[in-house]
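Asks: Predicted coordinates and the sequence they were generated for:
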Amino acid sequence: MPKVLISDKLSEAAVQIFRDNGVEVDFQPGLGKEPEKLAEIIGSYDGLAIRSATKATAELIAKADNLKVIGRAGIGVDNIDIAAASAKGIVVMNTPFGNSITTAEHAIAMMFACARQIPEADASTRAGKWEKSRFMGAEITRKTLGLIGCGNIGSIVADRALGLKMRVVAYDPFLSHERAEKLGVTKVETLEELLPVADFVTLHLPKTDKTANLLNAERVKLMKKGARLINCARGGLVDEVAVAEALHSGALAGAAFDVFAEEPAKENVLFDAPNILCTPHLGAATTEAQENVALQVAEQMSDYLVKGAISNGINAPSVTAEEAPILKPWIALAETLGGFAGQVTENPITEIEIEYVGEVGKLNLNPLTSALTASLLKPLVGEGGVNMVSAPIVARERGVKIAETRKDAQGAYGSYIRLIVTTEAQVRSVAGTVFSDGKPRFIQIKGIGLEAEPQPFMLYTTNTDTPGYIGALGQKLGDLNVNIATFALGRAEKDGEAIALLGVDEELSEATLKEIANLPQIMQAKALAF
């Protein structure tokens, strides 16, 4: 009988679901706050069910010799070292949609409380004061809400705000104009367009390398004088010192934060600022949301431990036990193709078409399409924001159309997958196959043939087909101490556009990539990681 440890607070109904499915449960809801004790016993369990208090660090995972699955009751997985779990073959699951409405409602509640200074007015009144003139508020109606991030939660906030007769302006690099029109929001291309016109600004996006400190000091200064800022998304998206300074100076009329750069936030520069409302990460803290995500994670973990089925896997495809051996190499290829396209795409995606050619077209395409779509969207929405099961939903919410085509074998390769990505600016394609060694290969990019085995770190360039380019690129990489592992080339026609795909030994830094991009022959240079 598989054995699961629940180390955070979870519904009793969830505990019963485990038992009903033949899973032994050890319910210790306070153990997540005692990492040393948790580390002592983790080796005895097949599954670990957690919320946010438990930190599944690399050190903890290293001691989890029997652990097969970590289930996160909620969407955020920043308290789990996914790389360490993956390296040890531990499936990580989350419940991406169980608390979306609750989090959106909290953002709206914080906006109202901030606009009318409700917490301060309540404290003042209960202290025996009657300070009507002190607590002059602001109306919500006809004001402009600046939405930073318009995915699942952000779109719910937009819907609620429009119901309040607000004008909604949205910044999301991967929100299509068609999707924005359906939502009834005005899309802007940059934060610099949004911040000066918004009376209220609210954030709804994951924390990634690209979004960390997104609202830095310079951008905080761009906000409309007297605006109010709400963050119920993730700590670290906003420069808290800059916000505190803006509140002290009166540049901002108020702010409301549910998340902080360091949590639990026992001390923070915002706490001493005027007109600030702070809550202890309550975005998902409703009875309904807690119950939903608890029941979901219990069902998912039970299905995996008992039947081998994977749902909402962050680091593993959702396939049945019977299909896994057949689909595994093709799923790896699909993830590689999607990961390539996601990393090189800079404009909002409107449509993706996936061509399954030859024998692969006879397989169950759902996990292949989901794997490809998830890997395509991950660079855009963050690791925790999309997985195998949620990928089609996330794509639909962002207005991305998905089309599948099965074709008979044709060309030099008997079976392959081609991904065609349409954005508002261009159409891009990439194709690959699985060789007899079971490993994926790139066979075509932008209609140009080449053959390259994916590497953990790669450099992709488009360049003019001129003599001396290979030597110039090799010399530049040598000067930058970048070692080349593999090198593949292709071109459309002589003296036309060419491409190069190189495997390199280490991840390329932004500074190194900038140096490479300065070569006169290069039209575009991208650092890739798989």
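Replies: Now that the structure is in, tell me what you want to look at.
Asks: going forward, measure contacts between C-alpha atoms and count neighbours the same way
Replies: Will do.
Asks: my read: Leu372 touches Glu335, true?
Replies: Yes - under the criterion of Cα atoms under 8 Å, Leu372 makes contact with Glu335 at 4.8 Å.
Asks: Now name the helix or strand holding the closest residue to Ala273 other than its chain neighbours.
Replies: Nearest non-adjacent residue to Ala273, counting by Cα to Cα, 6 or more residues apart in numbering: Ala244, 5.6 Å away. Taking DSSP states H and E as the definition, Ala244 sits inside helix 240-249.
Asks: buried residues in that helix?
Replies: By 16 or more other Cα atoms under 10 Å, the buried positions in helix 240-249 come out as Glu240, Ala242, Val243, Ala244, Glu245, Ala246, Leu247, His248.
Asks: One more: stretch 310-326?
Replies: The neighbour-count check on stretch 310-326 (16+ other Cα under 10 Å) flags Ile310, Ser311, Asn312, Gly313, Ile314, Asn315, Ala316, Pro317, Ser318, Val319, Thr320, Ala324 as buried.
Asks: Serialize the buried residues of helix 240-249 to TSV and add fields for distance to Ala138.
Replies: Shown next, in TSV, are the buried residues of helix 240-249 (distance: Cα to Cα, whole Å):
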residue	distance to Ala138
Glu240	23
Ala242	23
Val243	20
Ala244	20
Glu245	21
Ala246	18
Leu247	16
His248	19
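Asks: Take this one as well and set it beside the first:
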Amino acid sequence: MPKVLISDKMSPKAAEIFRARGVEVHEKPGLTKDELLAIIGDYDGLAIRSATKVTKEVLAAATNLKVVGRAGIGVDNVDVPGASARGVVVMNTPFGNSITTAEHAIALMFALARQLPEADASTQAGKWEKNRFMGVEVTGKTLGLIGAGNIGSIVADRALGLKMRVMAYDPFLTPERAQDLGIEKASLDDVLARADFITLHTPLTDSTRNILSRENLAKTKKGVRIVNCARGGLIDEAALKDLLDSGHIAGAALDVFVEEPAEKSPLFGTPNFISTPHLGASTTEAQVNVAIQVAEQMADFLISGGVTNALNMPSLSAEEAPRLKPYMALAEELGSLVGQLVSEEVRGVTVEVEGAAAELNMKPITAAVLAGLMRQHSDTVNMVNAPHLARERNIDVAEVRHEREIDYHTLVRVTVRTPEGERSVAGTLFGNVIPRLVEIFGIKVEADLKGSMLYVVNEDKPGFIGRLGTTLGEASVNIGTFHLGRRAAGGEAIVLLSVDEPVTEPLMWTICRLPGVRTVKSLNF
């Protein structure tokens, strides 16, 4: 039974779902770093919110960890590259708090437009400063979105309902999607120059860090009001204060800060500035939603292999996983075979699928090929870190999907590019379940890839098979299966056989000295 640790305060619905799905779960919120390090090695999964820091040190201690699930969107508290290198899947729940966060952005926009916090404080202080708080309408104003993904699109929908004009800067926003949303796709400079309100809805990355820098803030329309419920670090906070003080920016509302908890900030006390303590996802509904989603996602992965909302692995639904499982097993065996047979540096890998395989999600198949291939370099390789290791080694990876008539119901071909040329192996599934090799380096051969095997390239001449069998027999090596293939009569031939125990190095050298032998390799699957 898989074991999951919930290390942050989370809705009890999460634990209920884990238990109902057959996952042992322990709820231990508020652990110190040392306490977490002492127990994390016992768990297959770690469910967190924002308090737990999944650092390199934690990952090193998490010897059995397979998945980290973040109940929420941001994974700033997770060392995602470190997790990838260790083969740990990192998931988040990008949709569970989308509506809540979008509504908070709209609420802050209204608060800025009508100076609600200041008016409330003044009124409760016994003042009646009706003439002091002159607001603006949002109707007819232009809202500029920086980021038009899931949350940004919800904000756009709500703003259109308020009769605002909406424009958006998002490099991934297609003209078709913008048209569907009823908004204008624009450049960042256009948004800065024309928007009366600007809201940010983008993750914090190297390309978005300080996207509202001092220079860009200076480009904004005079009197603009800015709302950030996304991530701290998207706005230069010192520059924002200066432009608020100067009056160029009419108001700003931040729910997120560069440093959190934000107990001190130069913005605090600035006129026309509103702050909230990272409340974007803080509604009862959102807390329950993200807890349910992270538990369902992690349980799917640990029980059936389904992958949803992973940041470092291709998605694979719980429904797809059983169907793809035999194809992934075949792909991993082919990757392992070519990795063991090719001794030169691998510079590129091409994965081709035909027949039934061409109708499937190809990403997990490719990841499985890379896992088999890269396992020759590390014992801890899996489908999560194999693509990461391939990138580290500058291995170019390509995918090709064929729609053509073939001899087999399905076919997966793996081709590696080396300084000496290309090498290719191919396989199929018997009965849609059993992986079967059908080709090695252009030579037709049918074989199961299991356990210890011996691969021999030889000249196709009479008597060789007998000499090979005799040599193995004299060494007390029992042959399980025996498979043959050749390019042409009298030309290059191969022998692929399974043995009950690995062939020793001295025996390998004995086989190498047999007449006609060109190559001998011991394989293991």
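Replies: Everything's here; your move. If you're wondering where the values come from, they're calculated on a predicted model, not measured in any experiment.
Asks: just to revisit the earlier point, going by distance to Gly438 of structure 1, which of the buried residues of stretch 310-326 of structure 1 wins?
Replies: Nearest to Gly438 of structure 1 among the buried residues of stretch 310-326 of structure 1 is Ala324, at 13.6 Å by Cα to Cα.
Asks: how far away is the closest one from Leu372 of structure 1?
Replies: 16 Å (Cα to Cα, to the nearest Å).
Asks: next one: Ser124 of structure 1
Replies: Look at Ser124 of structure 1 and Leu372 of structure 1: by Cα to Cα, they are 55 Å apart.
Asks: So Ile48 of structure 2 is in contact with Asp8, correct?
Replies: Yes - using Cα under 8 Å, Ile48 of structure 2 is in contact with Asp8, at 5.3 Å.
Asks: Compare those two (neighbour count), which wins?
Replies: Higher neighbour count among Ile48 of structure 2 and Asp8: Ile48, with 27 against 20, using other Cα atoms under 10 Å.
Asks: for that one, what are its contacts?
Replies: Ile6, Ser7, Asp8, Val68, Gly69, Arg70, Ala71 (Cα atoms under 8 Å, 6 or more residues apart in numbering).
Asks: try 10 Å this time
Replies: 5-10, 29, 54, 68-72, 75, 77-78, 92, 291, 294 (Cα atoms under 10 Å, 6 or more residues apart in numbering).
Asks: So which of those sit within helices?
Replies: Ala291, Val294 (DSSP state H).
Asks: For PyMOL, write the select line for the buried members of the contacts of Ile48 of structure 2.
Replies: Per 16+ other Cα under 10 Å, the buried members of those correspond to this PyMOL selection:
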select buried, resi 5+6+7+8+9+10+29+54+68+69+70+71+72+75+78+92+291+294
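Asks: Strands - which of the contacts of Ile48 of structure 2 land there?
Replies: Among those, the members found in strands (DSSP state E) are Leu5, Ile6, Val68, Gly69, Arg70.
Asks: now those residues in TSV, with distance to Ala447 of structure 2?
Replies: Shown next, in TSV, are those (distance: Cα to Cα, whole Å):
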residue	distance to Ala447 of structure 2
Leu5	43
Ile6	46
Val68	38
Gly69	40
Arg70	43
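Asks: As a quick check, tell me the outermost residue of structure 1.
Replies: Distance from the C-alpha centroid of structure 1 peaks at Gly128, with 47.7 Å (Cα atoms, centre = their mean).
Asks: tell me which element it falls in.
Replies: Here Gly128 of structure 1 is assigned to no helix or strand, by DSSP H and E.
Asks: and Thr139 of structure 2, which of the three is it?
Replies: The three-state assignment at Thr139 of structure 2 reads coil, by DSSP: H, G, I helix; E, B strand; the rest coil.
Asks: To which residue of structure 1 is it aligned?
Replies: Under the alignment (TM-score structural alignment), Thr139 of structure 2 pairs with Thr141 in structure 1.
Asks: what's near enough to touch its match?
Replies: So Thr141 of structure 1 contacts Ala161, Leu162, Gly163, Leu164, Lys165, Met166, Arg167 (Cα under 10 Å, 6+ apart).
Asks: As a check, name the ranges of all strands in the stretch 51-200 of structure 2.
Replies: 67-70, 89-91, 142-146, 165-169, 184-185, 197-200 (DSSP state E, counting those that start in this stretch).
Asks: residues in contact with the shortest one?
Replies: Spelled out, it's strand 184-185 of structure 2. Taking Cα under 10 Å, 6+ apart as the rule, strand 184-185 of structure 2 contacts 144-145, 148, 165-171, 173-179, 191.
Asks: Separate out the buried members of those.
Replies: Gly144, Leu145, Ala148, Arg165, Val166, Met167, Ala168, Tyr169, Asp170, Ala178, Val191.
Asks: quick one: the fifth one from Asp157 of structure 2, how far?
Replies: By that I understand Val166 of structure 2. Taking Cα to Cα, one finds Val166 of structure 2 at 9 Å from Asp157 of structure 2.
Asks: So for those two, which residues contact both of them?
Replies: By Cα under 10 Å, 6+ apart, Val166 of structure 2 and Asp157 have these common neighbours: Leu181, Gly182, Ile183.
Asks: Let's see which of these end up in helices.
Replies: Judged by DSSP H, the shared contacts of Val166 and Asp157 of structure 2 include Leu181 as members of helices.
Asks: Pick out the one among the shared contacts of Val166 and Asp157 of structure 2 with the largest number of neighbours.
Replies: Neighbour max across those (other Cα under 10 Å) = Ile183, 22 neighbours.
Asks: ok but Ala47 of structure 2 is inside a strand, no?
Replies: Yes - applying three-state DSSP, one finds Ala47 of structure 2 inside a strand.
Asks: The stretch 401-525 of structure 2: helices as residue ranges?
Replies: 464-474, 505-512 (DSSP state H, counting those that start in this stretch).
Asks: What lines up with Glu260 of structure 2 in structure 1?
Replies: So Glu260 of structure 2 corresponds to Glu263, using TM-score structural alignment.
Asks: and the equivalent of Ala286 of structure 2 over in structure 1, what element?
Replies: Here Ala286 of structure 2 is matched to Ala289 in structure 1, going by TM-score structural alignment. Applying DSSP H and E as the criterion places Ala289 of structure 1 in helix 287-307.
Asks: Buried residues, that helix. List them.
Replies: 289-305.
Asks: Have a look at how far, on average, that helix is from structure 2.
Replies: In the superposition with structure 2, the average deviation recorded for helix 287-307 of structure 1 is 1.4 Å (mean Cα distance after the TM-score superposition for structure 1).
Asks: so after that helix, what's the next helix or strand?
Replies: Past helix 287-307 of structure 1, the next helix or strand by DSSP H and E is helix 324-344.
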